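> Below are the sequence and a predicted model for it; my questions follow.
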Amino acid sequence: MGDIRDERGGPGRGNDNNRLYGFRRVSIMREEQADRSITTEPNYANQSDGWVLVSPRIMLGAVGAVACFAWLFVLIGTSSYMPFVNDLGASALFVHLTSVAGATCSLSITWLFSDFLSRHRILHFGVATVMTLFGSFGFAVPGLTLVWYSVLAAATGFGFGLVYVLYGEYIVLFFKGDIKPYVLGIITVAVLVCGLVLVIDPSIYHYSLIVLPLVTLVVYAVQMALFRLDKQSPIRAKTSDFRSQVNWHSYAATATAGLALGFALGCILSTQMTFSFTYLFIELGLLLMGTILFVDAIRGNKIGEPVTMRWFLPASAIIVFPMIFVPEEIQVVLAIFLLVVMMFPLSSSISAMCQHILLCRLSPIRSFGFGRMVCFLGILIGMAIGFAGFSDYMVEEFGQPITVMAVIVFMLLVIMSASFVMTEDNYPVQSRFKEVKAQTEDGEESILVVVAEAGVNVLPAAGNTNVPDEDPADRPRYFNKKCEAVAKKYDLSERQGEVLMMLAKGRNAEYITKKLIISSHTAKAHIYSIYQKTGVHSRQELMDLVEETEAEEE
C-alpha cells in the first residue's frame, strides 16, 4: 500500500495520478489565482486578503444581500409590516411567532433536502418568490382574521428562509477573500436601511415588507442570470458533513445567542409600539455595534467568534437578572441593551460559518441552512419566553410572578449553554488544521484534514474511519473515467478532454503547454472553452466538478 504524499510543490510537481484520490486537502488553493485571466467571468471575486472593491455586478449582489438582511430585521424586530397592529393588540405577538416559525421551517427544509435544492436552484428560488409575494402582498388586504394574518406571516417567513440561504451561498461564492468584512459591512448597512424605514411616514410602514423582499428577489434573479448560479456544481450532503469540523458546541452557542435575541425582542415587542422612539435608539445602538465589528474586521480582527461567545453570552444573563426587580421602563432599557449586545455573537457566528464553509469546502445550502435554522429556533424559543413574561395579557392574567419565571427560565438556559461553549473555539480557523493519515475500510490510506486540538482526538477510532461512497479509492482508471464522464456530459472535444484531465489534477496553463506541445495561446483558449462549457470559473471549481461527478460503470 503506497503512501499518498502531500504535494506541496504545487502545480507541475509530484505524481499526476495521486492528486485527487481520497480526500483532497481542505485548504484554499491560492495557486488558482494564476489563471484568473482565463476565467469565463474576469474578476469574478477578488481573492486577496484585504478589504477590496469588486466588480459592479457582484456589488449589485451585495445590494440584494443588504435588502435581505434589512428584510430580516423588519420581519422579526418590528411590527411595521402589520398595518393592523393597533387593532389586534396582544394577538399581533402570535403573528410574530408564526413568521419566525415559518423561517425556521424553511431553513430546516433547506438543510434536510440540500442535495435536491442544490441541483434545482430555479425551483428553490421560485418557491421562495411565490411564498414571499403571497405573504407580503397579503398583508395589504384589510379586514382579515387573525388566522389569515398568521398564515401570511408564516408564508413570508418561509419565503425569507429560502432566500436567506441563497444569499448565504452567494456570499460564500463571491466574497471569498474577505468574507468577514463583507458580511459585517452588509449587516451594518442593513441596520441603517432598517432605521431609515422606521423614520418614514408611519402610514406607509407596511410597504417595507413589500419593497425590501422585491429588491431582494429581483437582485438575486439578475445575479442568477448573470452568473449562472443555477449551474453551480453541488457538494453532496454526505461529503459536506464528512468534511465539516464544526462541533455541537458551536450550534449550542448560536442557538443561545438566538435565544437571547428572541428574549429581548419578546420584551420590547410586548411593551413598545413600533412607531415609538424606542426603535430609533435600538437602530442607533445596532449601527454603532455593527460599525465597531466592521472596523475591527478590516483592521485587527480581535473580536472573533470565540471571544463573543465566551463573554457576551454569560453577559446576557447578567443583563437580564435585574429585570426581576425594576419597573417596566427600566426593563425595556435592559432589553434594548441585551438586543444591542447580541449583535456581537450573532454577526460573528454568521461570518464564522461562511468562512468555515469556504475553508472546508462544504455545501453552502446545507451548512448555512442548518446554522441559521439553529439560530432561528433559539429566536423562536426566546421570543415565546419573552412574550409569556412581559405581554400585557400574561401580566394581567398571572401577575408579576410570570415575569420572574420567564427571567429565571431564560437565565438557566443561558448559563447551561454558556458552561459548555466558554471552553471551545467553535469554528476552527485555518491555522488549526493539519494533515493526518487514516485507515479506510479497505486498508488504504487517505489524507484527511482535521482540526489540531491538543488532547482531543477528532478522528474516529482506528479502523473505524468510513470514507463516503462518492470518494473513490486510489485508482487512476476511476479518475480517468470521471474526467471522461465530464467531457461527455459537456460535449468537450478530444483535445479539451486531455486539457480537462490535467486541470483536474491541479495543472496550470504553463504545464499544459509543455505537456501537449502547444502554444500558450492555444492552451488558454482550450481552458477558456472548458470553463465556458462546464459553467465553472476557476480551476478549483473544475476540480470540484470532477470530484463530484459519478464515473460511468462498464
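Received the coordinates, thanks. Just so you know, these numbers come straight off a predicted model, no measurement behind them. Residues are numbered from 1 along each chain as shown.
> Every contact and neighbour count from this point should use C-alpha atoms.
Will do.
> contacting residues around stretch 400-408?
The contact list for stretch 400-408, computed with C-alpha atoms under 8 Å, 6 or more residues apart in numbering, reads 320-321, 323-324, 385-386, 388-390, 394-395.
> again, only using 6 Å
Residues from elsewhere that reach stretch 400-408 (C-alpha atoms under 6 Å, 6 or more residues apart in numbering): 324, 385, 389.
> so who does the first one touch?
By C-alpha under 6 Å, 6+ apart, the residues touching Ile324 are Val404.
> ok, so of the contacts of stretch 400-408, who is nearest Val189?
Closest approach to Val189 among these (C-alpha to C-alpha): Ile385, at 29.8 Å.
> Excluding chain neighbours, give the residue nearest to that closest one in space.
Ala406 (5.8 Å; C-alpha to C-alpha, 6 or more residues apart in numbering).
> what's downstream of the helix or strand containing the one you found, the next helix or strand?
Element membership for Ala406, per DSSP states H and E: helix 400-421. Tracing the chain past helix 400-421, the next element assigned as helix or strand by DSSP H and E is strand 433-439.
> just to revisit the earlier point, possible to save the contacts of stretch 400-408 as TSV with distance to Ile379 and secondary structure?
As requested, these are exported to TSV (distance: C-alpha to C-alpha, whole Å; DSSP: H, G, I helix; E, B strand; the rest coil):
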residue	distance to Ile379	secondary structure
Ile324	21	helix
Ile385	10	helix
Gly389	15	helix
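> which one of the residues you listed is nearest Glu547?
Looking across the contacts of stretch 400-408 and measuring by C-alpha to C-alpha, the closest to Glu547 is Ile385, at 46.8 Å.
> residues near the closest one, how many?
24 (other C-alpha atoms under 10 Å).
> Could you do Glu396 as well?
The local packing of Glu396 (other C-alpha under 10 Å) involves 11 other residues.
> and the comparison structure, right after this:
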Amino acid sequence: MEKIIARLFSKETYSRERQIQKSSSLNPPIITGSDAIGIIGFSLYLSWVISVLLNPLLIRSEIDKDLASSVVFCFFLGGIIASCFTWIISGKLTSVPSVVAVIIFVIISAPIPVLVVINGFIEIPVLYFAWGIAGFSAVYLLSLWAIFLSKLTHKKAVLYPALSMFIQTVILFFIFFVFRSDALVVAMILIPLASTILFVYWAFKLNKLEDILLTYDSTRPQDGKSLLRSSVAMIANGILLGFPLYCLSISSSATFLLCALTAMIVATLYKIYDSTHYQRYEVNIIIKIIAPTAAIGFLSFPYFGIEWKIACCVFMFLVATINESICWSAVSEYMRVYRLVPFANIAFGRAGDILGLACGYACGKLLLGSTLMSESENTYILDLLVIALVVVQTFIFRDSYSPFAENKGTDLNHSETNCYSNPGVSHIGRWRIKCSEFARNYQLTSRQEEVLVLLAKGYSTSYIRDVLFVSDHTIKAHIYNIYRKVDVHSRQELIKLIEDYE
C-alpha cells in the first residue's frame, strides 16, 4: 500500500535537467508514502467535517430542515468545549499512551451521529447530544493530525494543506454525486474511522511516535500575540465559510453544490500551483482585494434573486478555501517553530475556527431561515458582519503573516532567559539541548550558540537584540557567521538542519 501511494504522489519522474530549468521556482516536491498517508488521512478529516455541516440528517425525510440545521450548532458547541478542555489537559497529552487513549475515544465517538439517525433515534435531546459528542471528537481527530502537520518542513507546510483540501473536495464530490443515499450513510461512518486508522498506520508503522512527541516542550505559546492573531484570522475565515455552508445546507439545488465544489477545486489547484512555484502567503491579497469584494457580496446578498445569491456563495467558497489553506499552513509552521504541543496549538486555533463557523452559520440562519427563496428581513445582520470583518482586517491583518521571518517576541521570565547560556540545566528543554549540541558540533562560539537557540525558536532579530543587550549590527553579524559556518542561507534551512541533526 505504501509503495502504491508513494508512486502515485512521487515526482521522481522529473529529470534533473527539468529541475534545473525550473530553478526560479521550487523543485518539484517528492512526497513519500508516509506523507501521502498523512495527506489522505487529513483530507478525510476535512471532508467529514464539511459533510457534517451540510446536514446528513436530511437523508431522513421525517426530519425537517430547521431541526437539521440546529443540531449543527451542537456540533460547534461540542468543539468549543473540547478545545477548552484540551487546552487545560494538553500538558498530559505528550505520551504514547495518552495518544492511544485519544485514538480509542475518536473511533468510538465519531460515528455516533449517523448511527443514531439510522437506528431511528430522532428525539431532539438524543440528536443534540450525538452531534455534541461528534463535535467533541472532531477536535481530537484534528489534534491527532496536528502531530503530522507539526513535522512538516516549510515547503511541505505550504503545499500539503492545499493538496489535502483538493483531495477533500474530490471526496465530497464522490459523497454527494456518486454515492446513493444509503451509501452516504455508510460513508459518513467510515470516513472518520478511516482517517483515524490511517493516523495509526502513519504514527506507529511509518514513524516513531514517541520520538515525535518528545520534540515538543511547551504547552504555552512562546509568541502569544502571533497565535492570537492566527486564531482571529481563523474566526474571520470561519465566518466567510460558515455563511455559504449554511446556504448550501438549506438548498436542494445540485447545481449550487456542483458550483461550490468546483470553486473549491479551482481554489485548491491555484494554491497547489502557487505553493510549488512561489510559496506565498497571500494575506495581503486577501485583505486588499478579495475580502472587500466578499464584503460587497454580503451587503448585496439580500437584494438580488436566487442566481445572484448562489453566485455570491460560490465566490465566498473560493475565497474561504484559499484562506483556509493559508491558515492550515500557518498552524503547521507555528507548531514547528515554537515546539508547541499539537494538542495545545489546535485547542487554541480550532476554537477560533469553530467560533467563526458558528457565527457565519448563525448569520445565515437569522437572515434566510430555512430557504434561499425567503425574503431577507434581518439585513442588519450582514451589515454588522461586514463591519466586524473590516475591523478584523484593519486591526489584525496590518502585516503579512510570515512564519519563519520576523515573528514578534514575547516576554520570557528571567529564569528562562538566563538558561540560554547554560545548556546543561535540566529545565531548558530538549530542543535547546539539541541546539547546543548542534552548535558545539559546528564549532560556534558561546555567543553564537545563544543567538542560535533564540533564532531557531522563531524570535525576531530585534527581540534577540534586546534579550542579549547588543546592537543590530552585532546580531546581524552573528546570524551571518552562523549561516556561513553551517552552510545555510535562511532560517528555514537552519531549522531543518537542526531537526535532522543526530
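It's in. Bear in mind the structure is a predicted one, so any value in this text is a computation, not a measurement.
> Skip the chain neighbours and tell me the closest residue to the residue most central in space within the second structure.
With distances taken as C-alpha atoms, centre = their mean, Trp328 lies nearest the centre of the second structure, 2.7 Å away. Nearest non-adjacent residue to Trp328 of the second structure, counting by C-alpha to C-alpha, 6+ apart: Pro161, 6.1 Å away.
> sec struct for Pro28 of the second structure, please.
Assigned by DSSP: H, G, I helix; E, B strand; the rest coil, the conformation of Pro28 of the second structure is coil.
> Show me which helix runs longest in the second structure.
In the second structure, assigned by DSSP state H, the helix with the most residues is helix 306-338.
> Quick check: that one compared with the first structure, mean distance?
Here helix 306-338 of the second structure, set against the first structure after superposition, deviates by a mean of 2.0 Å using mean C-alpha distance after the TM-score superposition for the first structure.
> how about stretch 405-418 of the second structure: buried residues?
407-409 (16 or more other C-alpha atoms under 10 Å).
> Save those residues as JSON lines, and put in distance to Ala439 of the second structure and secondary structure too.
JSON lines is the format used below for those (distance: C-alpha to C-alpha, whole Å; three-state DSSP):
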{"residue": "Asn407", "distance to Ala439 of the second structure": "22", "secondary structure": "strand"}
{"residue": "Lys408", "distance to Ala439 of the second structure": "24", "secondary structure": "coil"}
{"residue": "Gly409", "distance to Ala439 of the second structure": "22", "secondary structure": "coil"}
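> Any chance of a markdown table for the residues you listed, columns distance to Ala130 of the second structure?
Below are those laid out as a markdown table (distance: C-alpha to C-alpha, whole Å):
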| residue | distance to Ala130 of the second structure |
| --- | --- |
| Asn407 | 41 |
| Lys408 | 42 |
| Gly409 | 42 |
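> Can you give me the neighbour number for the nearest residue to Tyr393 of the first structure once chain neighbours are set aside?
Nearest non-adjacent residue to Tyr393 of the first structure, counting by C-alpha to C-alpha, 6+ apart: Ala90, 6.8 Å away. As a burial measure, Ala90 of the first structure scores 18 neighbours (other C-alpha under 10 Å).
> Also the one 4 residues further on?
The criterion is other C-alpha under 10 Å. On that basis, Phe94 of the first structure has 17 neighbouring residues.
> Please determine how far it is located from Val85 of the first structure.
11 Å (C-alpha to C-alpha, to the nearest Å).
> what do you get for Cys375 of the first structure?
Cys375 of the first structure is 26 Å from Val85 of the first structure, by C-alpha to C-alpha.
> Over to Val333 of the first structure?
From Val333 of the first structure to Val85 of the first structure the distance is 23 Å (C-alpha to C-alpha).
> which position in the first structure aligns with the residue nearest to the centre of the second structure?
In the first structure, the residue paired with Trp328 of the second structure is Ile350, using TM-score structural alignment.
> go on, Leu8 of the second structure?
Per TM-score structural alignment, Leu8 of the second structure is not aligned with anything.
> Ok, Cys359 of the second structure next?
For Cys359 of the second structure, the residue aligned by TM-score structural alignment is Ile381.
> Find the nearest non-adjacent residue to that match, please.
Per C-alpha to C-alpha, 6+ apart, closest to Ile381 of the first structure is Leu259, 6.3 Å.
> which one in the second structure is aligned with the one you found?
Checking TM-score structural alignment: Leu259 of the first structure goes with Ile239.
> Does anything pack onto whatever helix or strand Leu60 of the first structure lives in? Which helices or strands?
Assigned by DSSP H and E, Leu60 of the first structure falls within helix 56-77. Helices and strands touching helix 56-77 of the first structure, by 3 or more C-alpha pairs under 6 Å, 6 or more residues apart in numbering; DSSP states H and E, are helix 179-198, helix 208-227.
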